[in-house]
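S.K.: Whatever this is, show me its structure:
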Amino acid sequence: MVIPVHDVNPVRRTPWVTYALIAANFVVFLSTPGVAGSVTGGGTLAQLCHLQAFTEHYALVPRELVHHQLPRLVPTGEVGFGTHGPGCVLAPPPYGKSPALSVFTAMFLHGSWLHLLGNMLFLWIFGNNIEDRMGHVRFLLFYVVCGYAAGYGFALLNPGSGQPLIGASGAIAGVLGAYLVLYPRARVWVLVPFLIFLPLRLPAWLVLGFWFVLQAFYSAGEGVSSAGTVAYAAHVVGFVVGMLLAWPLKPGTPPPPEPRRLLFGRQARPRHTW
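M.R.: Model (predicted):
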């Protein structure tokens, strides 16, 4: 797996929506009840119960989205004592949750610092160029549509699942799909883990194409046990939808700058050839 760190593709305007989305994700993460304990691994049972209650309320749950039915019992955020010892109290939900709205709120929830930082890194690198090409308002709508498509796509593929789905990766996958369509030849600096992290400058079509193939491979349950806990299918759906929505913009998209040859980190001098 390669880690992108920077793309060689300047923008013409400040990507305010990209910055706002990143800021909103950080604010929500730091405001999530019990998240401090979940991050450090030393959280109390009370913190865990608060986190479960918050997640159940605002996360996307495929079974709720497909069947439009709330569970009979949900965590309340309180700690109780039963025959098996202390645990999180379950009770009928005291709120009227909108499954359709939960697709939106789930886009701003993350389960760990690694989850959050990984998503925001991809949005930081690739989102600015897509916003620059689409404009602020259209980019925001594009981001939300890709997130909804990814959420509904995952729910339809897993209609009986009661596991909460959180994260911005479905919407960000749409951004990656659009970038692949609009800027396939842009150069992306990546770190490749090979004994040490090797910096390489690769074309976007290779970096993002490899990422998509990997997500599709994992979504089929290959290479990981039961496809792990990551919603790879949501990534695939979001990526494809992003490609389709960006395709009409491809003819008028200016190409990225031609990459300069590098020699040990410096621009190489041109040589005369015969």
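S.K.: CA atoms for contacts and neighbours, from now on please.
M.R.: Fine.
S.K.: All the strands of the stretch 1-150 of the chain, in order from the start?
M.R.: Here the stretch 1-150 of the chain has its strands, by DSSP state E, counting those that start in this stretch, at 3-8, 74-82, 85-91.
S.K.: Count the neighbours of the nearest residue to Pro93 once chain neighbours are set aside for me.
M.R.: Closest residue to Pro93 apart from its sequence neighbours, by C-alpha to C-alpha, 6 or more residues apart in numbering: Val74 at 5.8 Å. Around Val74 there are 18 other residues, counting by other C-alpha atoms under 10 Å.
S.K.: so who does Val74 touch?
M.R.: Ala53, Glu56, Leu90, Ala91, Pro92, Pro93 (C-alpha atoms under 8 Å, 6 or more residues apart in numbering).
S.K.: quick one: which of these is nearest Asn129?
M.R.: Glu56 (34.5 Å; C-alpha to C-alpha).
S.K.: ok, and the closest non-adjacent residue to the closest one?
M.R.: Counting by C-alpha to C-alpha, 6+ apart, the residue nearest Glu56 is Pro164, at 6.6 Å.
S.K.: which residues does that neighbour contact?
M.R.: Contacts of Pro164 (C-alpha under 8 Å, 6+ apart): Thr55, Glu56, Ala59, Leu60, Val61, Pro62.
S.K.: Show me the helices in this protein, by range?
M.R.: 16-31, 35-40, 45-58, 62-67, 99-106, 113-134, 136-157, 169-182, 204-219, 232-246 (DSSP state H).
S.K.: could the ones you listed be laid out in CSV, adding distance to Ser226 and mean neighbour count?
M.R.: Converted to CSV, the helices of the chain look like this (distance: least, C-alpha to C-alpha, whole Å; neighbours: other C-alpha atoms under 10 Å):
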stretch, distance to Ser226, mean neighbour count
helix 16-31, 27, 16
helix 35-40, 24, 16
helix 45-58, 23, 21
helix 62-67, 17, 20
helix 99-106, 23, 20
helix 113-134, 19, 20
helix 136-157, 14, 21
helix 169-182, 19, 28
helix 204-219, 9, 18
helix 232-246, 11, 25
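S.K.: And this one, please, so the two structures can be compared:
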Amino acid sequence: MFLPLYDHNPRTHVRRQYVTWSLILLNVMVFLVLEAGGEARSVTAAAFGFGAIPALFGTDALSGGGYLTLVSYAFVHGDLWHLAGNMLFLWVFGDNVEDAMGHWTFLVFYLLCAVAAALLHIAMLSTSAAPMIGASGAVAGIVAAYLMLHPHVRIWVLVLGRIPLRLRAYWVLGAWIAFQVFMVFQTDSGGVAWWSHIGGLAAGAVPVVFMRRPGVPLFDRARR
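M.R.: All right, here's what the predicted structure looks like:
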């Protein structure tokens, strides 16, 4: 659909987005340790060991059923493109959400979105034995929070992999959210955990109202 490239949206409260950087680094390190060897067996073992498996949730902690998988799944990725796509979204949008919340509150927010995304996925596909992995649920929460905070900021995006456009966030992220909702109701998911995206979006849109710093406006009211 599109890839975000850059937003000219200066931070006003934190000098450096340390938590965003740390999350990206941790995801990359986990990928290198668990999966960069390229062996199918190691990738599968990582997915079943650390991924969230709805059919096993709450049972055997050694096979994707433990409660820790509500978080661990978000740091495991199936391949380089899966990792790169999620980290690109986190890189572009995470710094401004971290700026609005502060470092530690942002970390709690990110993990909360990851947990909410996993819980909705598990609830909606409770009989699935396929492991869910990837940071997309947590990243969806970042997207929702960014849209609540900065809908009028212009973002450079790459549309259809080749057309660079500079559009307002509410067009770009609104279209992305609409696409997630549309895909939830398709019979063929294409191996994507669409319900986790919806869970992350919901978990991101609501808490940002209460978790932002005092005085940080919603909907770019200060700028407008």
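S.K.: Gly127 of structure 1 is nearest to which of the strands of the stretch 1-150 of structure 1?
M.R.: Using C-alpha to C-alpha, the strands of the stretch 1-150 of structure 1 put strand 3-8 closest to Gly127 of structure 1, at 10.8 Å.
S.K.: Could I get the buried residue list for the closest one?
M.R.: Ile3, Pro4, His6, Asp7, Val8 (16 or more other C-alpha atoms under 10 Å).
S.K.: The residue nearest to Glu56 of structure 1 and Tyr58 of structure 1, how far apart?
M.R.: Distance of Pro164 of structure 1 to Tyr58 of structure 1, given as C-alpha to C-alpha, to the nearest Å: 9 Å.
S.K.: So which residue is smack in the middle of structure 2?
M.R.: Val139 (1.5 Å; C-alpha atoms, centre = their mean).
S.K.: To which residue of structure 1 is it aligned?
M.R.: Aligned by TM-score structural alignment, Val139 of structure 2 pairs with Ile172 of structure 1.
S.K.: Quick one: residues contacting its match.
M.R.: Taking C-alpha under 8 Å, 6+ apart as the test, what Ile172 of structure 1 contacts is Asn119, Phe122, Leu123, Gly127, Tyr143, Cys146, Gly147, Gly238.
S.K.: where's the counterpart of the last one in structure 2 relative to Ser72 of structure 2, distance?
M.R.: Just to be clear, that refers to Gly238 of structure 1. Matched to structure 2 by TM-score structural alignment, Gly238 of structure 1 sits across from Gly200. For Gly200 of structure 2, the distance to Ser72 of structure 2 equals 15 Å [C-alpha to C-alpha].
S.K.: same deal with Arg224 of structure 2?
M.R.: From Arg224 of structure 2 to Ser72 of structure 2 the distance is 40 Å (C-alpha to C-alpha).
S.K.: same question, Ala114 of structure 2
M.R.: For Ala114 of structure 2 relative to Ser72 of structure 2 (C-alpha to C-alpha), the value is 9 Å.
S.K.: just to revisit the earlier point, ok, of the contacts of Ile172 of structure 1, which one's closest to Val27 of structure 1?
M.R.: Asn119 (14.5 Å).
S.K.: corresponding residue for that closest one in structure 2?
M.R.: Checking TM-score structural alignment: Asn119 of structure 1 goes with Asn86.
S.K.: Ala168 of structure 1 and Leu116 of structure 1, how far apart?
M.R.: 8 Å.
S.K.: Tabulate the contacts of Pro164 of structure 1 in JSON lines, adding columns for distance to Ser31 of structure 1.
M.R.: Formatted as JSON lines, the contacts of Pro164 of structure 1 follow (distance: C-alpha to C-alpha, whole Å):
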{"residue": "Thr55", "distance to Ser31 of structure 1": "12"}
{"residue": "Glu56", "distance to Ser31 of structure 1": "16"}
{"residue": "Ala59", "distance to Ser31 of structure 1": "15"}
{"residue": "Leu60", "distance to Ser31 of structure 1": "18"}
{"residue": "Val61", "distance to Ser31 of structure 1": "21"}
{"residue": "Pro62", "distance to Ser31 of structure 1": "25"}
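S.K.: just to revisit the earlier point, Trp189 of structure 1: which of the helices of structure 1 is closest?
M.R.: Trp189 of structure 1 lies closest to helix 204-219 among these, at 9.3 Å (C-alpha to C-alpha).
S.K.: Give me the helices and strands touching that closest one, please.
M.R.: helix 169-182, strand 187-194, helix 232-246 (3 or more C-alpha pairs under 8 Å, 6 or more residues apart in numbering; DSSP states H and E).
S.K.: if you set the cut-off to 6 Å instead, what comes out?
M.R.: Contact partners of helix 204-219 of structure 1 among helices and strands, from 3 or more C-alpha pairs under 6 Å, 6 or more residues apart in numbering; DSSP states H and E: helix 232-246.
S.K.: pretty sure the match of Gly238 of structure 1 contacts Gly141?
M.R.: Yes. Counting by C-alpha atoms under 6 Å, Gly200 of structure 2 touches Gly141, with 4.5 Å between them.
S.K.: intersection of neighbour lists for the two?
M.R.: Cys113 (C-alpha atoms under 6 Å, 6 or more residues apart in numbering).
S.K.: residue in structure 1 matching Ala55 of structure 2?
M.R.: Under the alignment (TM-score structural alignment), Ala55 of structure 2 maps onto Arg63.
S.K.: which non-adjacent residue is nearest the counterpart of Gly162 of structure 1 in structure 2?
M.R.: Counting by TM-score structural alignment, Gly162 of structure 1 corresponds to Ala129 in structure 2. Leaving aside its sequence neighbours, Ala129 of structure 2 sits nearest to Ala55 (C-alpha to C-alpha, 6+ apart; 5.3 Å).
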